[in-house]
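1. The following comprises the amino acid sequence and a computationally predicted model.
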Amino acid sequence: MEHGADVIEELTGDHRVMDGLFEQLDVLEAGCIERKLLLDALTIELVRHSVAEEMHLYPAVREHLENGGVLADNEIADHDHVEEMLKDLEGRGADDRDFDRLVRELRTEVTAHFQDEEGDLFPRVRDGVHPYVLESLGKKVREAKKTAPTRPHPHAPSAPPADKLLAPGLGLVDRIRDYVTGRGQYPYPTARKRK
């Protein structure tokens, strides 16, 4: 088996990347195009991360943890809410009068979700799941992110087996759309300090 980060290390690493993207958003001037480009980059990361969790982490939570079904359902409900927020932001430009407020609300929601996972769910998973399984899940999550959608699809199924069947197809369509439009095919903007 290929050695790499286990599922908790992989997902926590994703959290730090997204925290960094939120921090970059904070220092960009309101209304500038780089804010929209950075939000697109953040959306890509959030959607890929969420899909990978729903495909691999949450089924393991259901299987291995006491009350795992309730825990997984709560996490998926958080994802559904975030996807609705991302869908709302998707059609807005950085100069939209509600853009900054919606980004702040998104950050609040996502940060609370990360804190809940890292403070409660991940320790439970670490204690309740064999290290070999955690390592295997880490590899599966890395693979899932390669084919996962890159755009919010709030009405797509988020539970097995439908999610595992549909996610790669949605991901392919999203990546084709991204290629045609140029979305996500640029380096992340470098944050500039506000004046």
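-> Okay, I see it.

2. rest of the way, CA atoms for contacts and neighbours
-> Fine.

3. Report the spatially nearest residue to the residue most central in space within the chain, omitting neighbours in sequence.
-> Among the residues of the chain, the one closest to the centroid is residue 46, at 2.2 Å (C-alpha atoms, centre = their mean). In space, and not counting its chain neighbours, residue 46 is closest to residue 18: 7.4 Å by C-alpha to C-alpha, 6 or more residues apart in numbering.

4. show me what contacts the one you found?
-> Residue 18 is in contact with 42, 45-46, counting by C-alpha atoms under 8 Å, 6 or more residues apart in numbering.

5. Out of those, the closest to residue 120 would be?
-> residue 46 (19.9 Å; C-alpha to C-alpha).

6. packing partners for the helix or strand hosting residue 142?
-> Per DSSP states H and E, residue 142 falls inside helix 131-147. If contacts are counted by 3 or more C-alpha pairs under 8 Å, 6 or more residues apart in numbering; DSSP states H and E, helix 131-147 sits against helix 7-27, helix 33-52, helix 162-181.

7. again, only this time at 6 Å
-> Other helices and strands packing on helix 131-147, by 3 or more C-alpha pairs under 6 Å, 6 or more residues apart in numbering; DSSP states H and E, are helix 7-27, helix 33-52.

8. Please enumerate residues in contact with it?
-> Identification of contacts with helix 131-147 by C-alpha atoms under 6 Å, 6 or more residues apart in numbering yields 6-7, 48, 52, 168, 171.

9. hold the first one in mind and look at this next one:
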Amino acid sequence: MASRIIDVIKSDHREIEDYYNKILNSTTDKEKIQWQNQFTWELARHSLGEELVVYPQFEKKLPGGLDMADKDRKEHQSVKEQLKKFQNMKPSDPEFEPTVKALMQDLSEHIEEEESQDLPKLEDALTTEESEKLAKSFGRTKMFVPSRAHPSAPDKPPFETAIGLMTAPIDHLADLFRKWPHTSGMPNPSTK
């Protein structure tokens, strides 16, 4: 049975939370950098995937969905600004942990509201088939979006899509030179 969109989003949220905890629990700067890169990679792609695939469905399928999507985009913008700052920090920076903790506090509030309110409303408005198609689209979209935070980029299609397609190859090339927590190298977007 294929996954529904709520399940895919929740799975991403758990991964992001796991990577955050691994940053805080790492004992060496090398490990912290590896998990910082993994956290940034997943959160940037997840946020854009939601903005391109899920939020337009809020607008289309839900009463008050435009306001819901705009509120979520605003929350994402704040997280992207915090992520942009964090993604370039070194673990030796005294603001490294406070920055990621503040980011995660804001993100946790967004996740809680999304999982308890927004996504259940969307699921109720979708058929099982529509939800499964949305989940597949979300996964495919994450393969082609930038893997770093770009808070100055537009946050609504079609401009977000165009900017993302131009920015993604640069991010993906730079990913080749980043340190990752896996011995096999950088994450492969096609397997996520």
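-> Great, that's in hand. In this text, all values refer to a predicted model and were calculated from it rather than measured experimentally.

10. Provide the TM-score value for the superposition.
-> With the length set by TM-score structural alignment, normalised by the length of the second structure, the two chains reach a TM-score of 0.89; 184 aligned residues with a C-alpha RMSD of 1.7 Å.

11. ok, back up a step: please pull up the equivalent of the residue nearest to the centre of the first structure in the second structure.
-> Alignment note (TM-score structural alignment): residue 46 of the first structure maps to residue 43 of the second structure.

12. Show me the contact partners of the biggest helix by length in the first structure.
-> In the first structure, assigned by DSSP state H, the helix with the most residues is helix 68-90. For helix 68-90 of the first structure, contacts defined as C-alpha under 6 Å, 6+ apart pick out 58, 61-62, 152, 154.

13. could you redo the last one with a cut-off of 8 Å?
-> So helix 68-90 of the first structure is contacted by 40, 43, 47, 50, 54, 58-59, 61-62, 99, 102-103, 106, 109-110, 113, 121, 152-154, 158 (C-alpha under 8 Å, 6+ apart).

14. That one aligns to what range in the second structure?
-> Against the second structure, helix 68-90 of the first structure falls on residues 65-87 (TM-score structural alignment).

15. now swap in stretch 123-132 of the first structure and tell me
-> Under TM-score structural alignment, the match for stretch 123-132 of the first structure is residues 120-129.

16. re earlier: next, the buried residues of the helix holding residue 142 of the first structure.
-> Across helix 131-147 of the first structure, burial judged by 16 or more other C-alpha atoms under 10 Å covers 134-142, 144-145, 147.

17. One more: stretch 52-68 of the first structure?
-> Those would be 52-62, 64-65, 68, for stretch 52-68 of the first structure by 16+ other C-alpha under 10 Å.

18. same check, this time on stretch 173-180 of the first structure
-> Per 16+ other C-alpha under 10 Å, stretch 173-180 of the first structure contains these buried residues: 174-175.

19. Need the residues that contact that stretch.
-> So stretch 173-180 of the first structure is contacted by 149-151, 183-185 (C-alpha under 8 Å, 6+ apart).

20. rewinding a little: mean deviation (superposed) between the match of helix 68-90 of the first structure and the first structure, please.
-> For stretch 65-87 of the second structure, the mean deviation from the first structure after alignment is 0.7 Å (mean C-alpha distance after the TM-score superposition for the first structure).

21. how far does that stretch sit from the chain's center?
-> Remark: stretch 65-87 of the second structure is offset 10 Å from the chain centroid, using C-alpha atoms, centre = their mean, to the nearest Å.

22. Kindly report the same for stretch 151-169 of the first structure.
-> That offset, for stretch 151-169 of the first structure, works out to 14 Å (C-alpha atoms, centre = their mean).

23. which residues of the second structure does it align to?
-> Going by TM-score structural alignment: stretch 151-169 of the first structure matches residues 148-166.

24. Buried residues in that stretch, which are they?
-> Under 16+ other C-alpha under 10 Å, the buried positions of stretch 148-166 of the second structure are 148-151, 155, 160-161, 163-164.

25. And the alignment partner in the first structure of residue 139 of the second structure, how close does it get to residue 153 of the first structure?
-> Using TM-score structural alignment, the partner of residue 139 of the second structure in the first structure is residue 142. Per C-alpha to C-alpha, to the nearest Å, residue 142 of the first structure is found 20 Å from residue 153 of the first structure.
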